[in-house]
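Student: Sequence first, then the predicted structure, then my questions.
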Amino acid sequence: MKRNVLFILIFILIIILSACIPFEKQSPLVTKEFLEGMPMILEFSRPVVKVEIFDGNKKIYDYNGDIIYDLKTNLILHNDLIIKITEFHKSRTYTDTIKVIEPDIQFLVYIGADNNLSPEGNLGNIDYAGMDIKELKNSLIKSAQKINVIILWDKLKNSDEILFLSNFNSIEEISFSPTQMGFSDDELSSSATETLYDFLENFTIKNNTVVKVLDLWDHGNGWKDESKITKSTKEIMDDNSTNQKMKIKEIKEILQKLKVENNINFDILAFDACNMMSLEIIYSFKDLVDYIIGSVYSIAG
């Protein structure tokens, strides 16, 4: 009998003490690091109702609303971040730090498929850009390097998009509309120089220790009139919606401006287009990139 009474007293004492002693639960934030150049996506293990994101002392994002278990933002960030979280249960608050991880390679792909390279624009209903993006994903799986891929995808009839791919931790794919990522219109013109400039200025990682690759994807025509698609020479980015194309000299001017004004340098310039490897074109970019990849001849698609 005495033992039972003693046990009950001890049990009551434990309950009283547990109510008096504050109990610190682990933060519900699952995300502990992010790859530079990728949009900030947060995951939580328990329901959260408020999230504040700080870059240093500056608050750059504030969510306060319904219960969430993840938060998808359009923030492209380059520094370690402080995250303040309010949990749904008892409104517990937590402060966490998320570390930025620098990629080994950043791959910027500028796709001009507002033409017969889109499935709705050719008789075979072939999605040439989609096929190449699938190849990119397969390459990410096989690579041991940390890679960040950002794709501007100008389409013929379907909605244009800004697509992010990464192999950091696991294969990640995130898509946004152009206006969600700061462009003035959801209908992009890939032949417009301001579109290419804005894409590169806003999304290129400035750190020169990261290997940066720019891939220009579309129909092309070199110095000599070899292409049967385009009508004039020295151009790429054939945009049906605007009936315009981008000149080689315009691309050169964009890369020069980015280098001088933003300290943005590309290690590799790739032309995923026909007839873009003449000596004249290579010479145009001799002071702007270390390597150029392309084809002298017409290529499939």
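Tutor: That came in fine, so what should we check first?
Student: contacts, neighbours, all on C-alpha from now
Tutor: OK.
Student: List the buried residues for stretch 60-76?
Tutor: Ile68, Asp70, Ile76 (16 or more other Cα atoms under 10 Å).
Student: These in helices, which ones?
Tutor: Assigned to helices by DSSP state H, none of the buried residues of stretch 60-76 qualify.
Student: Just the ones of the residues you listed in strands?
Tutor: Ile68, Asp70, Ile76 (DSSP state E).
Student: Rebuild these as TSV, extending it with distance to Thr195.
Tutor: Shown next, in TSV, are these (distance: Cα to Cα, whole Å):
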residue	distance to Thr195
Ile68	34
Asp70	31
Ile76	18
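Student: Now do the same for Met277: helix, strand or coil?
Tutor: coil (DSSP: H, G, I helix; E, B strand; the rest coil).
Student: and it, how many neighbours?
Tutor: Neighbour count for Met277, taken as other Cα atoms under 10 Å: 21.
Student: Got another one to weigh against that:
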Amino acid sequence: MNKVFSLIFILLYTGLFAESEWTVLVYIAADNNLFNNAFKDINEMEQVGSSDSVNIIVQIDPLDDATSHFDSTEARRYYITKDYSPSYISSTLLVSLGEINSADPKEVYKFANWGFSEYPSRKKMLIIWDHGNGWSKEDQSKSVCNDDESGDNISVADGELKTAISNINYHLDILAFDACLMQTVEVIGEVYEYCDFIIGSEDEVPVDGFPYGFAWDTEYGIFNYLTENPQCTPREFSKEIVERYVNSYLSGQQSGSHLTLSAINTDYYPIFQ
């Protein structure tokens, strides 16, 4: 009898804490003029939602006057669930964080360490969403994640981006930047040791950003692909993100020009050193 009970307990325990295939964390630093676009992108994610195999978790730091979309200006974490309304965010609220400085590298790795611990998975992806200027000669800040409240950003040149990523306690299968000008040798050199693939643009990213999900034109949404193909490898998903990004704009599903996006296998970066 004890053996039967033990077996039932083990089955329940392993079922409760079983790993998903993927956990995708989206760090949205929207305490700036991109907030409306952040709201749109979260609603795109809700067109698909998480699944038994794929966890999609968002942390958003909204603009202070963003109450037209939220009932609060606090930073929040959401578990993305399916919903077809573009007028509001209906996903499950997990945590309210109060006012934060989303340009503090600590906020990135706190979110990542919490997310990957709470939602264990075989494959892990982090998307950093906001303004970016990488290593642009025209912009001295050489940074990503602008926070209007603090007047701060995460500097690439001063090592803050490396601090943000190197303090994540989990190796990333994919690190993606939904931000302008982040796919440069200088940026890759800061973070390549901590991830297998890096996705980003060497040019501007249109304000529509990544094509996260679509209820009808499912061939363009990156989360459509992932939830339909959760067994895909990080290499396969990285390739699919690049292709769907370009096709979503060429088809008119999204609006923008100056399209560049690439996926870099970090195994090959040391060749350039």
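Tutor: Everything's here; your move. Fair warning: this is a prediction, and the values are worked out from it, not measured in the lab.
Student: TM value for the aligned chains?
Tutor: Laid over one another, the chains give 0.59 as their TM-score (TM-score structural alignment, normalised by the length of structure 2), with 182 aligned residues with a Cα RMSD of 3.0 Å.
Student: just the ones in strands among the buried residues of stretch 60-76 of structure 1 now: which is nearest Gln256 of structure 1?
Tutor: Among these, Ile76 lies closest to Gln256 of structure 1 (Cα to Cα), at 23.6 Å.
Student: Check whether that closest one really touches Ile41, as I assumed.
Tutor: No - with contact defined as Cα atoms under 8 Å, Ile76 of structure 1 does not count as touching Ile41 (10.2 Å).
Student: As a check, name the ranges of all helices in structure 2.
Tutor: Along structure 2, counting by DSSP H, helices occupy 2-16, 35-46, 105-118, 160-166, 185-191, 222-228, 234-250.
Student: what would these look like in TSV with mean neighbour count and distance to Asp52 of structure 2?
Tutor: Shown next, in TSV, are the helices of structure 2 (neighbours: other Cα atoms under 10 Å; distance: least, Cα to Cα, whole Å):
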stretch	mean neighbour count	distance to Asp52 of structure 2
helix 2-16	10	12
helix 35-46	22	15
helix 105-118	18	15
helix 160-166	21	27
helix 185-191	18	30
helix 222-228	21	9
helix 234-250	18	18
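Student: how about those helices, which one is nearest Ile127 of structure 2?
Tutor: helix 105-118 (10.2 Å).
Student: superposed on structure 1, where does the closest one end up, distance-wise?
Tutor: Taken over the aligned residues, the distance from helix 105-118 of structure 2 to structure 1 averages 2.3 Å (mean Cα distance after the TM-score superposition for structure 1).
Student: I'd like to know which elements that helix is packed against.
Tutor: Judged by 3 or more Cα pairs under 8 Å, 6 or more residues apart in numbering; DSSP states H and E, the packing partners of helix 105-118 of structure 2 are strand 20-30, helix 160-166.
Student: now the ones you listed as a markdown table including distance to Ser50 of structure 2?
Tutor: Formatted as a markdown table, those follow (distance: least, Cα to Cα, whole Å):
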| stretch | distance to Ser50 of structure 2 |
| --- | --- |
| strand 20-30 | 9 |
| helix 160-166 | 24 |
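Student: Ser238 of structure 2 is nearest to which of those?
Tutor: Taking Cα to Cα, strand 20-30 is the member of these nearest to Ser238 of structure 2, at 12.8 Å.
Student: Give me the residue at the spatial middle of structure 1.
Tutor: Most central in structure 1 under Cα atoms, centre = their mean is Phe164, positioned 3.5 Å from the mean C-alpha point.
Student: mind checking what it lines up with in structure 2?
Tutor: Counting by TM-score structural alignment, Phe164 of structure 1 corresponds to Tyr79 in structure 2.
Student: what sits against that match?
Tutor: Ser50, Asn55, Ile56, Ile57, Val58, Ser91, Thr92, Leu93, Leu94 (Cα atoms under 8 Å, 6 or more residues apart in numbering).
Student: Try it again at 10 Å.
Tutor: Tyr79 of structure 2 is in contact with 25, 46, 49-50, 55-59, 90-95, counting by Cα atoms under 10 Å, 6 or more residues apart in numbering.
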